[in-house]
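Q: quick check, what structure comes out for this input:
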Amino acid sequence: EVELSKGKSRELRKQITIYAWDRLLNFLTYRERSIWECKMFLDQLYLDPEISEKLVEKAISNNFVNDERFAELFVESLIAKKKNSTEIKIKLFEKHISGKIINKVLAEKYSAEIEENILTENVIKTLSKYSGFSDKEKIEKCLNYLTRRGFSYYEVKEKINELIMSPL
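A: Sure thing, here's the model as predicted:
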């Protein structure tokens, strides 16, 4: 075993902190991250928890990490991918975003009109996916598939009936 002097120990700790900060900044350059994602990333570096916490606080104070900004961008990207509000909430909870921020961002970004459009597009896409089946099977499979993905059974059923009654 090798004994480190206090001076060497401090210098080594300083170098580790600089290295970890550089790694965190590199991690943040690819896309917006949540605070939890940053903590998990630093945990993978096997740092002293005190160093990790200081680095996350430094990133927050420099506005490199912001859960609300992350949630806004994440919701916008999921809306573009035609995800419903239930799926979006689940994904945000997985990223450890607070319920307060989730509700605020969804209220701002996810209107009833957007929800209607997403439901319509998903129903049309799913019905065409099952086009080889009889109408009854196609409707049943569409209902099951979309309710598993978080859409309301009654809203999906209503939308299917609306689309079947009108020409596509």
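Q: okay, CA-based contacts and neighbour counts for the rest of this
A: Noted.
Q: residues of the longest helix seen in the chain that come out buried?
A: When the chain is parsed with DSSP state H, its longest helix is helix 6-30. Neighbour counts over helix 6-30 (16 or more other Cα atoms under 10 Å) mark 17, 20, 21, 24, 27, 28 as buried.
Q: repeat that for stretch 138-153.
A: 138, 139, 141, 142, 143, 146, 147, 151, 152.
Q: for comparison, sequence B:
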Amino acid sequence: MNLQKTYSVDEAQKVLENYCAYQERCHKEVKDKLLQMRMIPEAIDNIIVHLITNNYLNEERFAKAFARGKFKIKKWGKNRIVRELKYRQISKYSIDIALKEIDLEEYHSTLHELTLKRIAQVKESNIYKKKKKVVDYLLYRGWESHLIYEKLNELIK
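A: Here you go, the predicted model:
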């Protein structure tokens, strides 16, 4: 027997206020949480409107915080950040604003550090295989291919 708590709209609203106050959330996460709580579509819409109106939920603010965090902490490139934001159904407008949060100088120096670190980690005598392994690693982390190749040609002669 499946005994899942049922929530009134007011209770669910309070739960979601706390959920959004704890850390920035996107609309998709909030909607998924409400569906998980077995709320009806009409209640979901009302709660989401309430959260937006009272500034608990703000897509642009979420996108900015997400981009800053993933770049600074996980050292993701812009491609990966954009892909993850699109997966979370963030608008192109908010994604563009979020990418402006990343300082270009810091972006290039982070790529430089990551590339040096990865070159040191890859134990490969064949220079082409070594380059390929470094490129694959950086592409996976979402760095733009033209920047990767420029950096590699600068560092590996």
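Q: okay, the buried residues of stretch 138-153 of the first structure in TSV with secondary structure and distance to residue 161 of the first structure next?
A: Listed next are those as TSV, based on DSSP: H, G, I helix; E, B strand; the rest coil; distance: Cα to Cα, whole Å:
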residue	secondary structure	distance to residue 161 of the first structure
138	helix	12
139	helix	9
141	helix	14
142	helix	12
143	helix	11
146	helix	15
147	helix	16
151	coil	15
152	coil	14
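Q: tally of neighbours for the residue mapped onto residue 162 of the first structure from the second structure?
A: Using TM-score structural alignment as the criterion, the counterpart of residue 162 of the first structure in the second structure is residue 154. Close neighbours of residue 154 of the second structure, defined as other Cα atoms under 10 Å, add up to 10.
Q: give me the contact list for stretch 86-106 of the first structure.
A: With Cα atoms under 8 Å, 6 or more residues apart in numbering as the test, stretch 86-106 of the first structure has contacts from 34, 36-37, 67-68, 71-72, 75, 78, 85, 149-151.
Q: go on, stretch 33-44 of the first structure?
A: 20, 24, 49, 52-53, 56, 65-67, 70-71, 95-97.
Q: surely residue 112 of the second structure touches residue 149?
A: No: Residue 112 of the second structure lies out of contact with residue 149 (Cα atoms under 8 Å); the separation is 11.5 Å.
Q: residue 40 of the second structure and residue 120 of the second structure, how far apart?
A: Counting by Cα to Cα, to the nearest Å, the gap from residue 40 of the second structure to residue 120 of the second structure is 54 Å.
Q: name the nearest residue to the one in the second structure that sits across from residue 146 of the first structure in the alignment, ignoring sequence neighbours.
A: In the second structure, residue 146 of the first structure lines up with residue 138, judged by TM-score structural alignment. In space, and not counting its chain neighbours, residue 138 of the second structure is closest to residue 148: 7.2 Å by Cα to Cα, 6 or more residues apart in numbering.
Q: then residue 68 of the first structure?
A: Leaving aside its sequence neighbours, residue 68 of the first structure sits nearest to residue 101 (Cα to Cα, 6+ apart; 6.2 Å).
Q: that neighbour -> the second structure?
A: Per TM-score structural alignment, residue 101 of the first structure is aligned with residue 94.
Q: and residue 47 of the second structure, how many neighbours does it have?
A: 23.
Q: how about residue 102 of the second structure?
A: Close neighbours of residue 102 of the second structure, defined as other Cα under 10 Å, add up to 18.
Q: helix, strand, or coil at it?
A: coil (DSSP: H, G, I helix; E, B strand; the rest coil).
Q: how close does it get to residue 64 of the second structure?
A: To residue 64 of the second structure, residue 102 of the second structure is 9 Å away according to Cα to Cα.
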